[in-house]
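**Q** Sequence below, structure please.
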Amino acid sequence: MPTARLSARLLLLLASLCAWLPPAAARQPGVPPAAAPVHAPVAGPAAQPAVDVHPEPGSGYQARALVRAQRHMLVSAHPLASQAGESILAAGGSALDAAIAAQLVLNLVEPQSSGVGGGAFLMHYAAQAQRLSAYDGRETAPAAARAGRFMQDGAPMRFADAVNSGRSVGTPGLLRMLEMAHREHGVLPWADLFAPAIALAEQGFAVSPRLHALVAATPELARQPEARRYFYDGQGKPWPVGHRLRNPAFAQVLREVAARGADAFYHGDIARDMVAAVRAHAVPGDLSEADLAGYRAVRREPVCGAYRGYRLCGMPPPSSGTLAVLQILGMLEPYPMQAWGPGSLQAVHYFAEAGRLAFADRDRYVADPDFAEVPVKALLEPAYLRARSALIDPARSLGTAPAGDPLGRLAQLGQDDAPELPSTTHLVAVDAQGNAVSMTATIESAFGSKIFVRGFLLNNELTDFSLSDRDAQGRPVLNRVQPGKRPRSSMAPMIVFRGQAPYLLVGSPGGSAIINYVAKTLVGVIDWGLDIQAAIDLPNLGSRNRATELERGTALEALAPSLEKMGHEVTVMEMPSGVHGIMIQPQGLAGGADPRREGLAAGR
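**A** Purely as a prediction, here's the structure:
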């Protein structure tokens, strides 16, 4: 496929890439759900005025204006990526085309979060066929992977040691997945979609405040020679904000993949260089050329559930994200979240308790479905969710919630200990024909394994497996390392339907906290009638079956004493979600970008 032949229209759009900014529109309320059920009050803590949850000066971020568009829109974690994707949409490309172009730019300008050295999950809605598809580009364990990979002297090794090693690197899946989806849903030629990223890699881009801060906060990056040469100046200091960073090595990788497809990445010189870099690490890994050549993306059946008259769909296992979000919402459905409202003690208590119960199930039951039977249907049965919901005490926290036992097998399963730290990125896109994409991509921790080869970083995705194969009682953990297996994830790219039509696209980065970030946003839209931007702006909160987490610098901090009286162990912490979403309304598209990061909603 030619790499340089673009239409004149697309070339003009690319020329304006760094100067174009979409007009911001005034915020308008979201469309409330039709026929939402009315709930009776629930006995519990005495009602008190809700705290004001709108961001204030000093909170660490400022609320953004809702962005509106009539024809098409893309929202991503960096303005240059959003502008690249929007330029593809304006040139007649599909939502899938735009997502590919934006993701390749994200690899360049947001390298700490995602890229061709990692993997992704993608939800696609084809408007004409009214068909929803789920694409699994999750990394896989090398064929040589064995039990005890992350054990040392009979105990799990320090997590940092596991991450910053060749052992953490899984077989990347992003490009195979994007190629599979493009064959089915692409409109523009594959090579055209690489042009924005190639141009930026060759001409350079300005180091953003977030990239500079994360490089400065990640000393392990400087210990890898190739990464040090790229991310730091001659004195070993992170490049300053605004420095023009060029990446000709990555531009060449993109040119080869644009010309020859994903095979150029999974075979030949690029594959050999990846394997050599992993094996040359001080703690070498076992990624092989055969692992790369044999990688296959997988099309899976979406998992769907209902909440207050909406149908919510997303990735099935090996992601736990959608399943846990649906469990949280299913357990909240019997309670009057609408009446309590954002910032109320009741809403925070019930949201956290539902999260404890969902995470208890997640840590026992979810793994790669090709290696373990994951009881998705049983975990989402209405009767099971009602029984789990009934465990929530209106006046007292559960502390550590027990896992449920929908199939009578709980005693046979071990407790997972995978930490799943935050990095990752999320983007959403809608084209003029109504096709839609919700995609979450990752290299796992910030800067992945820190192994830098050919201008891109390799993932540390294998630390999303349980570090130990058995729990303290000797029971096998479903999410243990096995050859060719995909580690469990919490990524939750979702598409919400009202009737037969898509209504909302949403997702977030954030490690296992993704589940709470996405659930919070959905409650904001569906229960509280907020537009997508206002729902994203809401303070983050929740529990992962540990402490109840409240976002530092927000009004929710004021609820900590009352929650502690109810038995909550409260942790106030930074919660840098990156929720991005698009609402599809009769009057057009409305996009929201998380103010905690550098994202942008772009459309026209």
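**Q** hey, let's count contacts and neighbours off CA atoms from now on
**A** Noted.
**Q** Mind listing residues that contact stretch 201-217?
**A** 108-110, 112, 221, 231, 237-248, 250-251, 446, 597-598 (CA atoms under 8 Å, 6 or more residues apart in numbering).
**Q** are any of these buried, and which?
**A** Neighbour-count burial (16 or more other CA atoms under 10 Å) applied to the contacts of stretch 201-217 gives 108-110, 112, 221, 231, 238-240, 245-248, 250-251, 446, 597-598.
**Q** Before we compare anything, build this one as well:
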Amino acid sequence: MDNRIVSRRRRWLAFVTSAAGVLSMPLMATAEVSFQYEAPAIEPEAASGYQEKPGWSTERFAVAAANPLATDAGYQVLKAGGSAVDAAIAVQMVLTLVEPQSSGIGGGAFLMHYDGSEVKAYDGRETAPRAASESLFLNGGGEPLEFMDAAASGLSVGVPGTVRMLEMAHEKHGKLPWAELFAPAIALAEEGFEVSPRLHTSLAAEERLRDDPLGDTFYYTEEGEPLPQGHRLENPALAAILRDIAENGSKALHTGSIAEDLVQRVQNHPVRPGAISLEDMATYVAKERDPLCTDWQAYRVCGFPPPSSGHLTIMQILGVMGHLPELDEPLDEDRPGVEWLHRFLEASRLAFADRGKFIADPDFVNPPGGDWNNMLDEEYLAERAELIGEQSMGPDGAKAGNPGEVEMAWAVQPLQPEYGTSHISIVDEEGNAVAMTTTIEAAFGSRIMADGGTGLAGGYLLNNELTDFSFRPLDSDGSPIANRVEAGKRPRSSMSPTLVFDRDSGELVASLGSPGGAAIIHYTAKALVAMLDWELDAQEALNLPHAITLGGPAYLEEGRFPAEVIEALNELGHEASERELTSGLQAIQRTDEGFFGGADPRREGVVMGE
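**A** As a prediction, the model looks like this:
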């Protein structure tokens, strides 16, 4: 690692560790413990705007997460000899507390795991209740509800799966006792943590959380103002809930008083009640799925299969671009150049057209030709690449291809918003790796807060994950949409937790992923190109400006490209404009010395390790 990286890292570590004193927290009332959590005096950095970060080099292990308190919890677990999965559990529970707008025990997650020889995919995606029907998000006239009207309601809440999935992964890959991994979040919830700039900014921008009695009382002042940055916030309700889960496992969340409280709040939403039942909660099943691993250049890229669309769409984009003539200079002054952006956006249009037609919960929808890998067949990708010319196809110009026979003539899903999420990347001392993307969907989810029936202040937020389904079940011709609402179904996701390996040696190369709704796909794809093709380090790759399209207009990250780049793309027919593109990428890559980690400069995450 060069001297400038080392120097930046030293300055950053000095900043993070400068606060005096460390508060030692007893784990819980047990006779013996193997992990003693110490709550650090860490103040999260500014979360709005763009904050330069140094990148972090480590020798033995590393953890990257979206908030310093969460990263530190994972670090302490790894330092105590815990596994990558152990650390992920501790990180997730702290994120539930300190980054409640993005993920938590009320949502779902996808976890990719590597144990040194085998890659596994653990599915904790939410499910639709048994009583849900394909007309869930249609009004009395048969038209789709406005997105936020659907999201901020009981209708949108899916049966949560994060805790049950983490329990499954822990049973197979955990080293420290389950209960001990909750100590950091419980200690911080009881003693309080300082509201970060990002949480304050999110609360200030939020309107509908104020409609929820618990959310309004807990996160806003009596005058209706969002809690200020630096406010010390305790969450006794969440502490009690986490103690119950720590002692009794996932059944504490899925049965008993916590489940009863969740069901009551969803079914009694004052405007649009939902249909989750106690049976739905009790019978939720996390799943182990076969990962999708795809050869690309000198690497083997492993990602999550459907119901995630992430890996398939990312690898379609990269695969299509791989069939285009090589560019001599893809970068222009340390940012993607116009020609590369043109190709990336066009490949994205083609990939998103396929995504919108074919990908959905594999328990309800069969892949084209019986195998999802047909969408990544080299001959098929070469055919798709031939559709990219000097001029853009333009908004709505890309059509789905024919990667294989399908049993039913699926309709293309109309575009609709996707939001939210957080990402965690971890490599432990034994070389086990985790890439986990976790979500409650939109910021603050369904805007329903639950206290688990404790009657104490605070609690956790419920997801609005069902709005990831297509609101319309059929197209104008009456053909069904693959990702329509069905009872017990998991909505299609864009989450893209990714593990990368050297094709020849099989050695782990990187763990990465991002939040960002459907743009997760673009953020992760570009990071892969930057790290593996352009040979940038993880931090340099995450610093690069973004460009996305979901098939319609193109959007470039606000303030990060010269006006002439946008003009050039518009001359090519992209209908490009600027907007804020707040990714939250985390990445850890292997180096000769150990590991090097990067955290997105657009959010408040950090990397820690030894």
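**Q** Tell me how the two chains score on TM-score.
**A** In this superposition the chains share a TM-score of 0.91, using TM-score structural alignment, normalised by the length of the first structure; 563 aligned residues with a CA RMSD of 1.8 Å.
**Q** Where strands are concerned, which of the contacts of stretch 201-217 of the first structure count?
**A** Among the contacts of stretch 201-217 of the first structure, the ones falling in strands (DSSP state E) are Arg244, Leu245.
**Q** In helices, which of the contacts of stretch 201-217 of the first structure appear?
**A** Leu108, Val109, Leu221, Phe231, Pro248, Phe250, Ala251 (DSSP state H).
**Q** mind listing the helices for the stretch 451-600 of the first structure?
**A** 514-526, 532-537, 560-565 (DSSP state H, counting those that start in this stretch).
**Q** average gap between the longest one and the second structure?
**A** Right, the one you point to is helix 514-526 of the first structure. When the second structure is overlaid, helix 514-526 of the first structure sits 0.6 Å from its aligned residues on average, using mean CA distance after the TM-score superposition for the first structure.
**Q** what's the answer for the second one, then?
**A** Compared with the second structure after the fit, helix 532-537 of the first structure shows a mean deviation of 0.5 Å (mean CA distance after the TM-score superposition for the first structure).
**Q** Can you tell me what sits against that helix?
**A** 30, 54-55, 63-66, 520-525, 579-583, 590-595.
**Q** helix, strand or coil for Phe607 of the second structure?
**A** Rather than Phe, residue 607 of the second structure is Val. Under the three-state scheme (DSSP: H, G, I helix; E, B strand; the rest coil), Val607 of the second structure adopts strand.
**Q** What about it, how many residues nearby?
**A** Val607 of the second structure has 28 neighbours, counted by other CA atoms under 10 Å.
**Q** Can you find the partner of it in the first structure?
**A** Applying TM-score structural alignment, one finds that Val607 of the second structure aligns to Ala601 in the first structure.
**Q** Tell me where the stretch 151-300 of the second structure has helices.
**A** Counting by DSSP H, counting those that start in this stretch, the helices of the stretch 151-300 of the second structure are 162-173, 183-191, 197-205, 213-219, 236-248, 251-254, 256-267, 278-282.
**Q** CSV for those, including distance to Val77 of the second structure?
**A** Converted to CSV, the helices of the stretch 151-300 of the second structure look like this (distance: least, CA to CA, whole Å):
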stretch, distance to Val77 of the second structure
helix 162-173, 14
helix 183-191, 10
helix 197-205, 25
helix 213-219, 29
helix 236-248, 15
helix 251-254, 23
helix 256-267, 27
helix 278-282, 30
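**Q** just those: most buried one?
**A** Among the helices of the stretch 151-300 of the second structure, the stretch with the highest mean neighbour count (mean count of other CA atoms under 10 Å) is helix 183-191, at a mean of 24.
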